[in-house]
Each structure stands twice: as structure tokens, then as C-alpha cells.
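1. structure for this input, please:
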Amino acid sequence: MDNGYQKSVVEALILASPEPLPVRRIAGLIDEMTPSQVGKAVAELNNRYMETGGSYRIRELAGGYQFYILPEFTGFVEELFARRRKMRLTRAALETLAITAYRQPVTKAEIEHIRGVASDGVLHNLLEKKMLAIKGRADTVGRPLQYGTTDEFLKFFGLARLDDLPKMSEIEELIRAVEPQDQVQLNLNPDALDAQMQQKLNVADGTFDPSSRRESENNKEENSAHIENTEAPAISSGEEVSSDNDGEEQSENLIVDMDVTADSTP
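-> Below you'll find the model as predicted:
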């Protein structure tokens, strides 16, 4: 089997496969062809497509080879076919997938410890969507189930293998890049503050202002004096003296009566 014919067979197998076709599977279907020769044939096919201006290429995806359409031509294909509804992942699902992808195999307890919330429902949904799979049991008390990502996970995120995941250092650099460089400065102009915010603090705060305390006490004294003048009845000096004299006369009469009563007692 000559080299040109082998490349055509490789092309036909990848084109006919609905899923990424592993290189060892291709080599096993073609006589006298090794996995390294399959990789070389794929590279030569991609060079041919590029030289002829082809609208597609062969790429490595999820441990296998698959045809794909170049981005500049996908718009026409989307008009031809009804757009498939994409799988939607919630924030909880993305968190769970990220933890599992970087720490797999991982147990449910470990996922919940990192997330801080229960993850039963999220794990169940991801298992149904075949984004996660059970990989075994942990060698701990109770032997809990361990979870890991699947080829569906790689295809969904466009990864050839788990090694293509971004490193944690790269993620930290991206986070720093999007963070604002300058701190927001608040305009704390005292003249623009509300009058209540300018009130002096008490002695316990160490910011006691004697002038503000004197002003406050003077205001209180003026208010108290004003209230007393308003509520007190207007009484003349004559009336006050008359009231005092009447009280003294009543006291003297009471004393005299008591003396008379005492003398008349046998």
C-alpha cells in the first residue's frame, strides 16, 4: 500500500467517524501503518488543504482526529443547518468541573469542601450530561466514589487532552490583567459633607472638642430657660407676700388651739 493511498484511507476514516478517531484505532485498521505514520499522514493532509485553500482541516481533539470547518466558513454552515441548542452550564456546574479537572480523581466531599456548599444535584446533572464519570473509589473511610472528566468535557471546551488546560499561573496572570490598576479615590471634601457627619465625637474616641461641648451646653441652657419662662405663671410680688402671711397666721392659730387644748386637760 503506497503512501498516497494510505493518506486517502486515513482521510476517509476520519471523515466517516462521528467522534474523534484515536490514532491507534486508525493504525489498527490500516495494514503496515504505525501511529507515528498516521500523525505524519494527517500533517500532510492539512498541508494539502491549506495549499488548495480548503475550508476544513483535521485537528486532534479528545485524544483523536476529527475534521472541522475553519471559522471564516462556519457562518454559511449555520445558515444551512438549524443551529443546535448548546449545552448551558450554570456557575455551580462550571465550579464543579474546574475543581474536578484540576484535582481529579476527586470525591464529592472534597468538591463540597472547596465550594462550601452541597453538590449532589450538580454532580448528578453533570453525570447525566456525560461531562463527568465515576473513576473508582477512594482508599478512605467509607470508600467514597471518585469523579473525573470525560471526553465530552474535552470536546465541549475544545481541548485535545487535559494537559491543554491553562496553568494556574496563567489564570492568575489573566485575573491580574483584568483587575483595575488604579484604586478609586473617594472625594471626602469636609465642606461637602452633611452637617451630621461633621458632629464632634465624644471623649472616649479621643477626639473631644471643648468648643463644641461648650456650644452644646450653652444651647441646652438657653432652651431650658426658655421653657421655664414659658411654663411659669405670672405672679406679682404682692400676691407672693400675701400667700406667705396667710400661711404664718394659720400656723399661729394652730399652735394656740393646741395650747388651749393642752391646758384644759385634767
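2. CA atoms for contacts and neighbours, from now on please.
-> Fine.
3. ok, now how distant is residue 137 from residue 171?
-> Here residue 137 is placed at a distance of 30 Å from residue 171 (Cα to Cα, to the nearest Å).
4. neighbour-wise, which of the two wins?
-> residue 137 (15 against 11; other Cα atoms under 10 Å).
5. isn't that one right up against residue 144?
-> Yes - between residue 137 and residue 144 a contact is recorded at 5.4 Å, counting by Cα atoms under 8 Å.
6. what segments of the stretch 101-250 of the chain are helices?
-> 108-115, 120-128, 151-157, 168-178, 210-231, 237-263 (DSSP state H, counting those that start in this stretch).
7. between these, which one is nearest to residue 12?
-> Proximity to residue 12 (Cα to Cα) singles out helix 151-157 among the helices of the stretch 101-250 of the chain, at 21.1 Å.
8. what is that closest one packed up against?
-> On a contact count with 3 or more Cα pairs under 8 Å, 6 or more residues apart in numbering; DSSP states H and E, helix 151-157 meets no helix or strand.
9. ok, residues contacting that helix?
-> The contact list for helix 151-157 (Cα atoms under 8 Å, 6 or more residues apart in numbering) reads 61-62, 130-132, 160-162.
10. among those residues, which ones are in strands?
-> 61, 132 (DSSP state E).
11. one more to put side by side:
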Amino acid sequence: MDFLQNHIEALIFCSPNPIKVIDIKTCLSEMFNADVPDEDIAGALQRLEEKYTAEEYSFQLYKAGGGYQFLTKPAYQASIGIMLKQQSKKRLSTSAMETLSIIAYKQPISKTEIENIRGVNCDYAVQKLLDKNLIEITGKADTIGRPMLYGTTPKFMEYFGINDLNELPVPKEFTTETDTTSTIGENTDLKETDVQPQQE
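-> Model prediction:
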């Protein structure tokens, strides 16, 4: 069923974010005006994965953020690294990374709780993370003032190339609300210099 494989390939290429199997199925079912079996979609995805393992391709099909997308292969990290260095201003700052680390491990968490851990005002870092769609407001706390609570988004998992929050590095000492900024950097293994996003 090469035509099905080709349609799925096109959907993955066109999608700006990892596309989930259910979304692929919905698109195909509407296009063909008939239900497309899950096993046919799974088979096509497997053939695509095998196809792009060939050395003639500089990219490969990966599963990340609960969906599928094409990403460049590790062998081309050097050239990509040069490009990323030139675009370093787009990377997260240390402050944003520390704030994101706290939210990832403590969510749902309020800004006040984040600031108690970091020891500094986090307004700018939180806003930057919201702008990049790496975190979102998940609700309000049942405490005085009903402060907003923050949590990570699917974009966060895509950014770091994981499929589930359980895949985050296990912190060595991240048990109390009195952890310092240095503890966040040294013990969560989620430092800007150590954890880099998957590159498209």
C-alpha cells in the first residue's frame, strides 16, 4: 500500500509538530471517506522508519512528544551545531532553564513556590517559557489569593525529545522546597549545557 505510505509521509513532512497516529488516522479517513485500519498505519510507519535508516538520507523518522516527525541524524550534528551556534540567541537562558527544571519536576506549581526555590523573581523567565509554549497555566491553587499553577506542555516533551515526563533524568536531591539554584543546576541534570532539544 505505497499510496498510503506516501500520504502518511507527506502528513509527517507537513506537520510543524510531531503528528500523532490518531491525527494521521483522522486525516486519512476523511480523505478516503473510509476507516483506515490501525495496523495499516502502523505498517506504513514501520516501512518509513526502515526506509530512512539508509545512509543516503540525512534525516530519519523519530517518535517524540507522542507523535512522529523527521529529524536529522546524529552524524550531521557538527554542521547543525555550527548553525545552532549562530542562532544561540534563540536558546533558553540559564535562568529560564532553571525555572523550567523546577516546573517540570514540581508541577503543578505556583510562581511564588518557584521563586521560593530559586530565591529570585521569576516573572521574566516564566513569561518567556509561556511565550515559547514550553509551559502553560494548568489551574489555580486552593490557597489564599488562588495563585495560578504552571505545568509543562507537549511542546516541552518535543523540545527535549522525550515521550513521557517519566523519561526525565531522576534528580539526586530534589526533595524539599528549600533547594537552592545551585542544587537545581547540579542535581537535576537538566542544565542548559547538558540537555539540548532535538533539532529539526
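12. TM-score of the superposed pair?
-> Here the superposed chains carry a TM-score of 0.70, computed using TM-score structural alignment, normalised by the length of structure 2; 172 aligned residues with a Cα RMSD of 3.2 Å.
13. that older thread, export the helices of the stretch 101-250 of structure 1 to CSV and tack on distance to residue 84 of structure 1?
-> Converted to CSV, these look like this (distance: least, Cα to Cα, whole Å):
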stretch, distance to residue 84 of structure 1
helix 108-115, 31
helix 120-128, 19
helix 151-157, 13
helix 168-178, 30
helix 210-231, 73
helix 237-263, 103
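14. now for these, which one comes closest to residue 89 of structure 1?
-> Among those, helix 120-128 sits nearest to residue 89 of structure 1 (Cα to Cα), with 9.1 Å.
15. could you give the angle of that closest one to helix 108-115?
-> 120 degrees (axes from the mean of the first three to the mean of the last three Cα atoms, to 10 degrees).
16. would you mark the buried spots in helix 120-128 of structure 1?
-> Residues 122-123, 126-127 are the ones in helix 120-128 of structure 1 that count as buried (16 or more other Cα atoms under 10 Å).
17. run a quick neighbour tally on residue 27 of structure 1.
-> 18.
18. for the residue mapped onto it from structure 2, list the residues it contacts.
-> Here residue 27 of structure 1 is matched to residue 25 in structure 2, going by TM-score structural alignment. Residue 25 of structure 2 sits next to 35-36, 38, 41 when contact means Cα under 8 Å, 6+ apart.
19. one more pass at 10 Å, please.
-> Neighbouring residues of residue 25 of structure 2 by Cα atoms under 10 Å, 6 or more residues apart in numbering: 8, 31, 35-38, 40-41.
20. pull out the buried residues from those.
-> The buried subset of the contacts of residue 25 of structure 2 - by 16+ other Cα under 10 Å - is 8, 36, 41.
21. now residue 134 of structure 1: closest residue in space that isn't a chain neighbour?
-> Distance criterion Cα to Cα, 6 or more residues apart in numbering; nearest residue to residue 134 of structure 1, sequence neighbours excluded, is residue 147 at 4.6 Å.
22. the one you found -> structure 2?
-> Per TM-score structural alignment, residue 147 of structure 1 is aligned with residue 150.
23. and its match, how close does it get to residue 102 of structure 2?
-> Distance from residue 150 of structure 2 to residue 102 of structure 2, by Cα to Cα: 10 Å.
24. can you check residue 15 of structure 2 too?
-> If you go by Cα to Cα, the gap between residue 15 of structure 2 and residue 102 of structure 2 works out to 30 Å.
25. quick one, which of the two is more surrounded?
-> Neighbours per residue, other Cα under 10 Å: of residue 15 of structure 2 and residue 102, the larger number sits with residue 102, 24 against 12.
26. state the helix or strand in which that one lies.
-> helix 94-106 (DSSP states H and E).
27. number of residues surrounding residue 113 of structure 1?
-> By other Cα under 10 Å, neighbour count at residue 113 of structure 1 equals 12.
28. so what sits against both of residue 137 and residue 144 of structure 1?
-> Common neighbours of residue 137 of structure 1 and residue 144 (Cα under 10 Å, 6+ apart) are 106-107.
29. strands of structure 2, start to end?
-> Under DSSP E, structure 2 gives strands at 59-64, 67-72, 109-110, 135-140, 148-152.
30. need those strands in CSV with distance to residue 85 of structure 2, can you?
-> Listed next are the strands of structure 2 as CSV, based on distance: least, Cα to Cα, whole Å:
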stretch, distance to residue 85 of structure 2
strand 59-64, 20
strand 67-72, 17
strand 109-110, 33
strand 135-140, 25
strand 148-152, 26
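31. all set, thanks.
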